[in-house]
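**Q** after the sequence you'll find the predicted model.
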Amino acid sequence: MKIIKVKNINEMGKVTAGIIMEEINKDDSTILGLATGGTPVSTYCNLIKAYKSGNISFKNVKTFNLDEYVGLDGNHPNSYNRFMKEKLFNHIDIKEENTHLPCGVGDLYNACEDYKVLLERNTIHLQILGLGVNGHIGFNEPGVDFNLSVHVEKLDEQTRKDNSRYFKTMKEVPTEAITMGIKDIMRAEKIILLVNGIHKKDAFNKLLNGIETNECPVTILRRHKNLTVIITEDLYIN
């Protein structure tokens, strides 16, 4: 495990974008695993800046997102499909057919199976992850089976509470999501875990010093052969 310490989320975005750009410059058909939420937004802003400056192209890049809320179609303001378009895809030269997210409406069983097949056919070269307060990665909540691939996951109340800031009321926050499983995440060649904010300290410490347990899903990442963790200064270990 490699740990990179940065001052704040803005520096985190610059460092992460730099690593992604290195991957694309080595192989312009790189396959990226992407995350949503507040933490990676700075990364996406820096990638957009680099594209607009002519320093990078996404023409041949493919992307696979971790998850999507159940019950929200791609046009819903809080869907992750919409998030990715607004925060990244609409501002770069990536082809729409090269961007992939699970579908959270309709036949969920088939949606999971379809996404599983796509992931089996495409090896993710670099997977970006955020970290939930309760230790979740993707939407793999405490108690998740580490052997699961893409599946529907019931959202922990802590997760719903943390995400409620994006919705008008707590009632509107979905109770389920389709997510890549731990099995899918661990298949990535490289993983970057972004950890921002003192409220993530307990989960981060469990990754570093705790036992491997599905009650804190992030602890499984210690098994990965190529894991980089980028942390902000409020999480520095003295």
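**A** Okay, I see it.
**Q** hey, let's count contacts and neighbours off CA atoms from now on
**A** OK.
**Q** quick one: the helices in the protein?
**A** 9-26, 41-52, 80-87, 108-121, 157-163, 182-186, 201-209 (DSSP state H).
**Q** so which of these gets nearest Leu227?
**A** For the helices of the chain, proximity to Leu227 was assessed by C-alpha to C-alpha; helix 182-186 is nearest, at 10.0 Å.
**Q** which ones are touching the residue nearest the centre of the chain?
**A** Centrality entry for the chain: nearest residue to the mean C-alpha point is Ala35, 2.4 Å, by C-alpha atoms, centre = their mean. Residues near Ala35 by C-alpha atoms under 8 Å, 6 or more residues apart in numbering: 65-67, 128-130, 138.
**Q** any of those buried? List them.
**A** By neighbour count, with 16 or more other C-alpha atoms under 10 Å, the contacts of Ala35 hold 65-67, 128-130, 138 as buried.
**Q** mind listing residues that contact stretch 135-143?
**A** By C-alpha under 8 Å, 6+ apart, stretch 135-143 touches 35, 66-67, 129-131, 134, 153-156, 177-182, 203-204, 214-219.
**Q** check the offset of that stretch from the chain's centre.
**A** 11 Å (C-alpha atoms, centre = their mean, to the nearest Å).
**Q** straight-line length of that stretch, end to end?
**A** 11 Å (C-alpha to C-alpha, to the nearest Å).
**Q** got it, and stretch 27-43?
**A** Criterion C-alpha to C-alpha; first-to-last residue distance in stretch 27-43 is 19 Å.
**Q** with stretch 149-163 instead?
**A** From its first residue to its last, stretch 149-163 covers 23 Å (C-alpha to C-alpha).
**Q** buried stuff in it?
**A** Buried residues in stretch 149-163 (16+ other C-alpha under 10 Å): 149-156, 159-160.
**Q** now swap in stretch 23-30 and tell me
**A** Buried-residue list, stretch 23-30, by 16+ other C-alpha under 10 Å: 23-24, 28, 30.
**Q** other residues contacting it?
**A** 56-62, 124-126.
**Q** just the buried residues of these.
**A** The buried subset of the contacts of stretch 23-30 - by 16+ other C-alpha under 10 Å - is 56-58, 61-62, 124-126.
**Q** residues contacting stretch 207-221, please?
**A** So stretch 207-221 is contacted by 131, 134-137, 140-146, 186, 203, 206, 222, 227 (C-alpha under 8 Å, 6+ apart).
**Q** repeat the analysis, applying 10 Å as the threshold.
**A** If you take C-alpha atoms under 10 Å, 6 or more residues apart in numbering as the criterion, stretch 207-221 is touched by 1, 129-146, 182, 185-186, 191, 193, 201-206, 222-223, 227-228.
**Q** before we go on, here's another structure to hold up against the first:
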Amino acid sequence: MKLIIEETEQKMSESAMFILLGAMMQDKRVNISLTSGRSPKTMYDMMIPYVKNQEKFKDIQYYLFDENPFINEEYGPNWKDMQELFFKPANIPDSHIHIMNADNWQDYDNEIRNVGGIDVMVIGLGYDGHFCGNCPRCTPFDSYTYQIDFKEKQAVNPDYKDRPYQPFTLTMGPKSLMRVKHLVMIVNGKEKAEIFKRFLDEPINQDVPATILKLHPNFTVICDQDAASLIHYEQYSRL
């Protein structure tokens, strides 16, 4: 694992963007997986002018790594968030955006593998140590893409609120992420400092499921000074 601590969120976002753009410059079909949420917003704002309507990026394909589908709706909230954050402003055609749903999730990993795999994936670190849709105390560490009932998540994580119109979660599991060629985690803000320290310090465990990702052979973690405020870099520089 390579740990990079940047001074600000802006610099953290810039470093992550350069990793993405570097991968996207390859002379082949490139498959990218991106995260929604607050952490990547600055990165997307910076990246949109580089990507929008650029012929050199015409072969880029985008894969969502999790979803919480609404009943009787084609698209879930993650797809909608990514449309707002990046896909629409960057003018990414829908034909280049691949989602998982109740019909295709069981074959999602094979679909990705058959087109060359994910070249680079950017994820965040959840406030409770989750990654993608892999939540504390209910993440099967030996899984590829899987479905989990929301009530099962609530049974072990009672702070999760009811979602009557989203009965289950679909997510790439740990084994799916281990296939990604370059896995990048971005973490920012003082509110993430405690869970970030736990992620770095603790052995692999179900209370902080993101700890499993430290086994990835090409894993880059980029954070800002606020997120790193509880750690001493020298302890982790050789991880």
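**A** Structure's in. What do you need? Just so you know, these numbers come straight off a predicted model, no measurement behind them.
**Q** before we move on, the earlier item: next one: the residue nearest to the centre of structure 1 from Ile137 of structure 1, what distance?
**A** On the measure of C-alpha to C-alpha, Ala35 of structure 1 and Ile137 of structure 1 end up 10 Å apart.
**Q** out of the buried ones among the contacts of stretch 23-30 of structure 1, what pair is the most spread apart?
**A** The widest separation within those (C-alpha to C-alpha) is 19.2 Å, between Ile56 and Ile124.
**Q** quick revisit: trace the residue nearest to the centre of structure 1 over to structure 2, please.
**A** Using TM-score structural alignment, the equivalent of Ala35 of structure 1 in structure 2 is Thr35.
**Q** residue boundaries of the strands in structure 2?
**A** Counting by DSSP state E, residue ranges of the strands within structure 2 are 2-6, 30-33, 60-63, 66-67, 97-98, 120-124, 146-149, 168-171, 182-187, 219-224.
**Q** the third one packs against which elements?
**A** To tie it back to what came earlier, the one meant is strand 60-63 of structure 2. Packing partners of strand 60-63 of structure 2 (3 or more C-alpha pairs under 10 Å, 6 or more residues apart in numbering; DSSP states H and E): helix 9-24, strand 30-33, strand 97-98.
**Q** what mean distance separates the shortest one from the matching residues in structure 1?
**A** Once the two are superposed, strand 97-98 of structure 2 sits an average of 1.0 Å from its aligned residues in structure 1 (mean C-alpha distance after the TM-score superposition for structure 1).
**Q** so where in structure 1 does that strand end up aligned?
**A** Strand 97-98 of structure 2 maps onto residues 99-100 of structure 1, going by TM-score structural alignment.
**Q** Provide the contact partners of the matching stretch at residue level.
**A** So stretch 99-100 of structure 1 is contacted by 31-34, 61-66, 81, 84-85, 89, 115, 118-119 (C-alpha under 10 Å, 6+ apart).
**Q** 6 Å - rerun?
**A** 62-64 (C-alpha atoms under 6 Å, 6 or more residues apart in numbering).
**Q** chain center to it, what's the gap?
**A** 13 Å.
**Q** now do stretch 22-36 of structure 2
**A** The answer for stretch 22-36 of structure 2 is 14 Å, by C-alpha atoms, centre = their mean.
**Q** neighbours of the aligned partner of Glu86 of structure 1 in structure 2, just the number please.
**A** Here Glu86 of structure 1 is matched to Glu84 in structure 2, going by TM-score structural alignment. Neighbours of Glu84 of structure 2 under the rule other C-alpha atoms under 10 Å: 13.
**Q** with Val41 of structure 1 instead?
**A** Using other C-alpha under 10 Å, the number of residues around Val41 of structure 1 comes to 19.
**Q** that one: what's it in contact with?
**A** Going by C-alpha under 6 Å, 6+ apart, the list of residues near Val41 of structure 1 is empty.
**Q** mind running it again at 8 Å?
**A** 13, 87.
**Q** check contacts around the nearest residue to Gln127 of structure 1 once chain neighbours are set aside.
**A** Excluding the flanking residues, the one nearest Gln127 of structure 1 by C-alpha to C-alpha, 6 or more residues apart in numbering is Gly33, at 4.2 Å. Counting by C-alpha under 8 Å, 6+ apart, Gly33 of structure 1 makes contact with 63-66, 124-128.
**Q** repeat that for Leu126 of structure 1.
**A** Leu126 of structure 1 neighbours (C-alpha under 8 Å, 6+ apart): 20, 23, 31-33, 188-192.
**Q** ok, the counterpart of it in structure 2 to Phe168 of structure 2 distance?
**A** Matched by TM-score structural alignment, Leu126 of structure 1 corresponds to Val120 in structure 2. Separation of Val120 of structure 2 from Phe168 of structure 2 (C-alpha to C-alpha): 26 Å.
**Q** give the equivalent position in structure 2 for Lys49 of structure 1.
**A** So, by TM-score structural alignment, Lys49 of structure 1 is matched to Pro49.
**Q** neighbours of the nearest residue to its match once chain neighbours are set aside, how many?
**A** Of all residues beyond its chain neighbours, the one nearest Pro49 of structure 2 is Ala90 (7.4 Å), with distances taken as C-alpha to C-alpha, 6+ apart. Look at Ala90 of structure 2: counted by other C-alpha under 10 Å, it has 20 neighbours.
**Q** now His76 of structure 1
**A** 12.
**Q** residues in contact with the residue lying closest to it once chain neighbours are set aside?
**A** Nearest residue to His76 of structure 1, sequence neighbours excluded (C-alpha to C-alpha, 6+ apart): Arg82, at 6.8 Å. Counting by C-alpha under 8 Å, 6+ apart, Arg82 of structure 1 touches 74-76.
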